[in-house]
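1. pasted the sequence and its predicted model underneath.
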Amino acid sequence: MWLTNARVFDATGAAARDGRAILIEDGLIAAEDQAGAVPDGVDVIDLAGRTVLPGLIDAHAHVFATPPTPDDGAEPLWPGLTAHFVATGLREALRMGFTTLRDVGSYGDEVITARQAMRYGAFPGPRLLTCGRIVSATAPGGRFFDGMYREADGPDEVRKAVREQVRRGADFVKVMSTGARSVELEDPHPAQLTGPEIAALVDEAHRLGYRVAAHAEGLAGTELAIRLGADTIEHGMYLNQRPDLLDEMAAAGQVLVPTLSCYYGVASGQWTAPLVRLARHNLAEASRTLLAARAAGVPIALGHDWQPFSDAAVELIRLVEHGMTTHEALLAATATGARALGLDDRLGTIQSGKVADLTVVDGDPLTDPVLLRDRAQIWLVLQRGAPVAGAVFDNSAAIAANARTAADSRSVTHTSALSNAGRPRSGTTETPG
C-alpha cells in the first residue's frame, strides 16, 4: 500500500513534514519519504489535506464493562453479557485511533478473554496488553475492587502472585505501591507494600522478562517503586514535592503516566463531596508534577484511565492545557507510550521496519489537537497495514474516490481498502507475545 501526499508526524522528534509518502509491505512500514513515483503493483491512497500519525497508544486504561441504563431502568445483567460491553469499548477505542492499549486492571477474566477473542478475529480492537490481577497487600481495595486484585503478603507470596499473573497470560505486572484514595478506609500516604515485598515483585517480574507498572499516589510508596525499579509510575501526583525522585526517574528512564483525566472525572461532581474536593486538590498537584517532570526530562506517556473510550483523546488535550506542547503531547500518545509498554522497537514511530499501525486525521492535529476527539476527523485507522476503522468506513466509496490514478494505471491496483462487505477485514488485530 502507498499512502501519498500526506502530512506525516513520525514521532521521532522531528517536525511534521508535508508531501510525504509511506510504503507499507507485509504489515510493516517499508519506507517513508518525499512523495514521488508510485511503486509498481501497490494500492494507492491519496491523503492530501490529512495527517498521518503513528497509531495512538493509551498506556493506562481500565477496560470496564459499562452498560448503558435502559430507558425503563437498570436491570441485572445475564452472565457473559459484560463481555459484549467490553468488546464495545475496545471497538470504540480503535475507532478513535488508538491501535494499542494497556489495561492496568479490570474485573475477572474479561480483558484476557477479549484479547483472545480479538486474536481469533471475533471483533476488531486495539492491540491489548493486560496485567491480569493487580498485586496488592491485604487491604480495603481488595474488597472494594473484588476480582481485580490479587492480595499477597510477604516477599514469597508476592513472588507467587507475580507467577500467577504470568500463568494467566499477563503481559506485564501491576503493583499497588500505595493505596487508592477512591477506596473507603484506604490511606494512600503510607506505602501499601513493604520495601522487601516491592523488591521481590520487581525482581521476580524482571527475572521472568515482564515490566512493572506501579500505582503510586502517596510519596512513601512512590519512592519505593521508583528506587526499587518499577518501569512506569502511574499517577504520581505528589512527585512535584520530591524533585530528587523526578531526577532519579529521568536518569533511569522510568516513565510517568500522569492520568490527568481521572481527576477531572472525579472532580466533575458525580462522586461524594469529599472525593470531589480531594480530586480538585490532586489535579492541582498533578499539574505541578507534570511541569516538574517535563522540566526534569522524565518521559511522559498518555493514559486516560477510566473515562469513556469515545473520548480517550481528552487526555492529550489535558496534557496540552497543563503545560505540554502539542508536539510533546503527541509524543506521549505515540513514541513514549510505546516505550512505557516496552514495545518501542516495533511501535510508536513512523520508521522503516516498524509495524504499520497508523492513524490518519482529517486536518492537522498539531495545530488543532481537538480534532482527535472528533469521530468524523479520525479518517482512517490501520493495524499492521490493514484498514480497520475510521470515518471512511461510513462510506466505503470514499477511499476509492481518493485512490489516485498513476501514470501507468496497469501497474497500480487501486482499492477501497475495505472488504467486499464494506467492513474491516477480520483477524487483523494481533497481540504481541
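-> Now that the structure is in, tell me what you want to look at. Numbers count the residues shown, from 1 in each chain.
2. drop to CA atoms for contacts and neighbour counts, all remaining ones
-> Fine.
3. sticking with residue 250, tell me its helix or strand.
-> If you go by DSSP states H and E, residue 250 is part of helix 243-252.
4. that helix packs against which elements?
-> helix 219-227, helix 273-296 (3 or more Cα pairs under 8 Å, 6 or more residues apart in numbering; DSSP states H and E).
5. got the buried residues for it?
-> Within helix 243-252, the residues scored as buried using 16 or more other Cα atoms under 10 Å are 245-250.
6. tabulate the helices and strands packed on helix 243-252 (TSV), appending mean neighbour count.
-> Shown next, in TSV, are these (neighbours: other Cα atoms under 10 Å):
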stretch	mean neighbour count
helix 219-227	23
helix 273-296	18
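7. in CSV, list those helices along with distance to residue 401.
-> Formatted as CSV, the helices and strands packed on helix 243-252 follow (distance: least, Cα to Cα, whole Å):
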stretch, distance to residue 401
helix 219-227, 52
helix 273-296, 43
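8. out of those, nearest to residue 398?
-> Nearest of the helices and strands packed on helix 243-252 to residue 398, taken as Cα to Cα: helix 273-296 at 40.8 Å.
9. next one for the comparison:
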Amino acid sequence: MYWIYCLFLLFIVSLLNKGRYSILAYKASLLIIFIFATGNYYNGVDWINYQKHYEFISNSGISSEYFAYEPGFLLLMYIFGNVLDIKNFHVIVIFISSISILSLSKFIKQIPKGVNKSLILFMLVAFIYPLYNDAIRQLFAFCIILPLLPNIKSIAIKKIIITCGIAALFHSSIILMVPLFILMRRELTQKFMFYSFICALLFLSLLINIESIVNTLNNLIPKMLYVKLVNYVNNMGEFKVGFFAVIDFLGICIFCATYRVFKSNNDISVYAIGTFYFFILHLVFYGAPFLQRLLYYIFPLLSVYSCFIFSHCQRGSGARILLPLTLIMTLSVFARNIFNPYYATDFYEPKFFYTDGVFEKHLDVERLKYRKCSVIDEYDPNFCPK
C-alpha cells in the first residue's frame, strides 16, 4: 500500500525537476525510493520463505532448503546471517536496496542530457516495485546488469557474458538476456526489423494454437513425450493477447516508421535499438505465461528507453508518441498490481518497517502467508508448500 505514497511523491518531485532544482529533485527521488524500498517486509510468500531460510542459516549455518536458491543469494545470506551473525533478515533487504539505488544512479548518470531523471525513476518504480515488494533476487540480478546498458555497443561480448553470469548467481533467469544484449550491439536495418516482427507474430501464432499443435503430435512422437507436452500445456496457463499487444503493435509500427530519425544520432541510437527489441519481446513474452518472468527486466527498460527517445525528438515527430504509449502500459500494470488479490491483502494490513518497529506492531506471519497462498493456489496449486 505504501508504494502508492512512494509513487505519488516521486511524481510530485518529477514536476520540480527543472533548472537549478533538477539535481536536488533527483537526489530527493533516490532518497524516497531508498526509504520505501527498505521499509518493505513480509509482503509476499517468497519474502517469508527467504526470512525462514535466513533464520536457519543464522542459527545453524545451513538451511533445510539450502539448494533452493542460487548460490550468490545463499552466500549473501550466509555472510550476513552466519559470518557477521546478524539475526534480522532485514539487513539483506537494506543491502540489496542500497545496491539497487547505486545501480539506478550509475545508470541514470550515463543517459543523454535533457531527460527528466526523476520521471525516469517514477516510471521504473511504477513497474518494478513488485521486485522490491517480494522478488528481491530478481531485483539484485537486474541491478547488476543495468549499468552495462548505456554502453552496450562498445562493451566486449566477453564482459557482457561474465556480467550476466555473475547476475545469474542471484537469479538464473537473467542469463536468458545474453542473446538480447548481443543483438543490441548491431545496427538495425529495415529488413531486419521487418523479419523480427514477422518472427514475433509467428511465435504468437504458435502460442495461440499450441494446444491443437500438441494434439496433432499424438501419433507422431513417443507417448511419454506426448504426455509431458500435454501436462506442460495444461500447466502453463491461458494464453492471452489483449490491450498490451495492441500497444506493442502500434509502438513497433511507429518505431519502424521513424527509426531514420535516430539512426544518424550516435548518442541515442543505442536506446532506439533497445526500444525496438523491448517492444518485440514485450509483445512475445506478455502473451506467454512461461516467459512472463523475463518481463521484470524487459518492461521497465522499454518505459525508460521510450522516455529517452521522447526527450530527443523534435516537436511533431511521430516517435514522441512512444512515451505516452509506454506510460499507459506502465500505469496499467501498476493499477493491475494494486488490484491483484495477491498484493491487495496489503491494503487491509499495511506494513512499513520503520513505523512498525517504533510501535512494535506484531504480525501473524503464518496467517499472512496463508492469505497469500490462498490467492496463488488459484493459479499455481504447486507454488506454496502444503
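-> That came in fine, so what should we check first? Here the structure is a predicted model, which is why all the values come from computation and not from measurement.
10. now the TM-score, please.
-> The TM-score (TM-score structural alignment, normalised by the length of the second structure) is 0.29; 198 aligned residues with a Cα RMSD of 7.2 Å.
11. re the thing from before, residue 101 of the first structure: which of the helices and strands packed on helix 243-252 of the first structure is closest?
-> helix 273-296 (21.7 Å).
12. report the buried residues of the helix or strand that the closest one is followed by.
-> Later in the chain than helix 273-296 of the first structure, the nearest helix or strand by DSSP H and E is helix 314-321. By neighbour count on 16+ other Cα under 10 Å, the buried set for helix 314-321 of the first structure is 314-320.
13. ok and helix 314-321 of the first structure relative to helix 273-296, angle-wise?
-> 60 degrees (axes from the mean of the first three to the mean of the last three Cα atoms, to 10 degrees).
14. other SSEs contacting the helix or strand just after helix 314-321 of the first structure?
-> Where DSSP H and E defines the elements, the next helix or strand beyond helix 314-321 of the first structure is helix 326-332. The contact analysis (3+ Cα pairs under 8 Å, 6+ apart) places helix 326-332 of the first structure against helix 314-321.
15. which other helices and strands contact the helix it packs on?
-> helix 260-267, helix 326-332.
16. out of the ones you listed, deepest packed?
-> helix 326-332 (a mean of 24; mean count of other Cα atoms under 10 Å).
17. next helix or strand past it?
-> Downstream of helix 326-332 of the first structure (by DSSP H and E), the next one is helix 335-341.
18. what's the closest of the helices and strands packed on helix 314-321 of the first structure to residue 85 of the first structure?
-> Between those, helix 260-267 lies closest to residue 85 of the first structure; by Cα to Cα that is 20.4 Å.
19. the closest one to helix 273-296, inter-axis angle?
-> Using the same axes, to 10 degrees: helix 260-267 of the first structure against helix 273-296 is 160 degrees.
20. on that earlier part again, residue 144 of the first structure: which of the helices and strands packed on helix 243-252 of the first structure is closest?
-> Nearest to residue 144 of the first structure, of those and by Cα to Cα, is helix 273-296 at 15.6 Å.
21. can you name every helix or strand that the closest one contacts?
-> helix 243-252, helix 260-267.
22. can you list those in a markdown table and add distance to residue 287 of the first structure?
-> A markdown table is the format used below for these (distance: least, Cα to Cα, whole Å):
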| stretch | distance to residue 287 of the first structure |
| --- | --- |
| helix 243-252 | 14 |
| helix 260-267 | 8 |
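23. the ones you listed: which one's closest to residue 59 of the first structure?
-> Using Cα to Cα, these put helix 260-267 closest to residue 59 of the first structure, at 12.8 Å.
24. what's the closest one packed up against?
-> Packed next to helix 260-267 of the first structure, using 3+ Cα pairs under 8 Å, 6+ apart, are helix 273-296, helix 314-321.
25. residue 33 of the first structure: which of the ones you listed is closest?
-> helix 314-321 (27.4 Å).
26. what residues sit buried inside the longest strand that the first structure contains?
-> If you go by DSSP state E, the first structure has its longest strand at strand 17-25. For strand 17-25 of the first structure, a neighbour-count test (16+ other Cα under 10 Å) marks 18-25 as buried.
27. tell me which of the helices and strands packed on helix 273-296 of the first structure lies nearest to residue 113 of the first structure.
-> helix 260-267 (25.6 Å).
28. wait, residue 344 of the second structure touches residue 338, no?
-> Yes - at 6.0 Å, residue 344 of the second structure counts as touching residue 338 under the criterion of Cα atoms under 8 Å.
29. start from the N-terminal end of the stretch 1-150 of the first structure and give the strands.
-> Secondary structure of the stretch 1-150 of the first structure (DSSP state E, counting those that start in this stretch): strands located at 2-8, 17-25, 28-34, 44-46, 50-54, 56-61, 98-103, 127-130, 134-136, 149-151.
30. let's have those strands in a markdown table, adding distance to residue 275 of the first structure.
-> Shown next, in a markdown table, are these (distance: least, Cα to Cα, whole Å):
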| stretch | distance to residue 275 of the first structure |
| --- | --- |
| strand 2-8 | 42 |
| strand 17-25 | 45 |
| strand 28-34 | 46 |
| strand 44-46 | 50 |
| strand 50-54 | 37 |
| strand 56-61 | 21 |
| strand 98-103 | 24 |
| strand 127-130 | 28 |
| strand 134-136 | 22 |
| strand 149-151 | 22 |
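31. name the stretch among the ones you listed that sits most buried.
-> Of these, strand 56-61 is the most buried (mean count of other Cα under 10 Å), at a mean of 29.
32. just the element for residue 207 of the second structure, please.
-> Counting by DSSP H and E, residue 207 of the second structure is part of helix 190-208.
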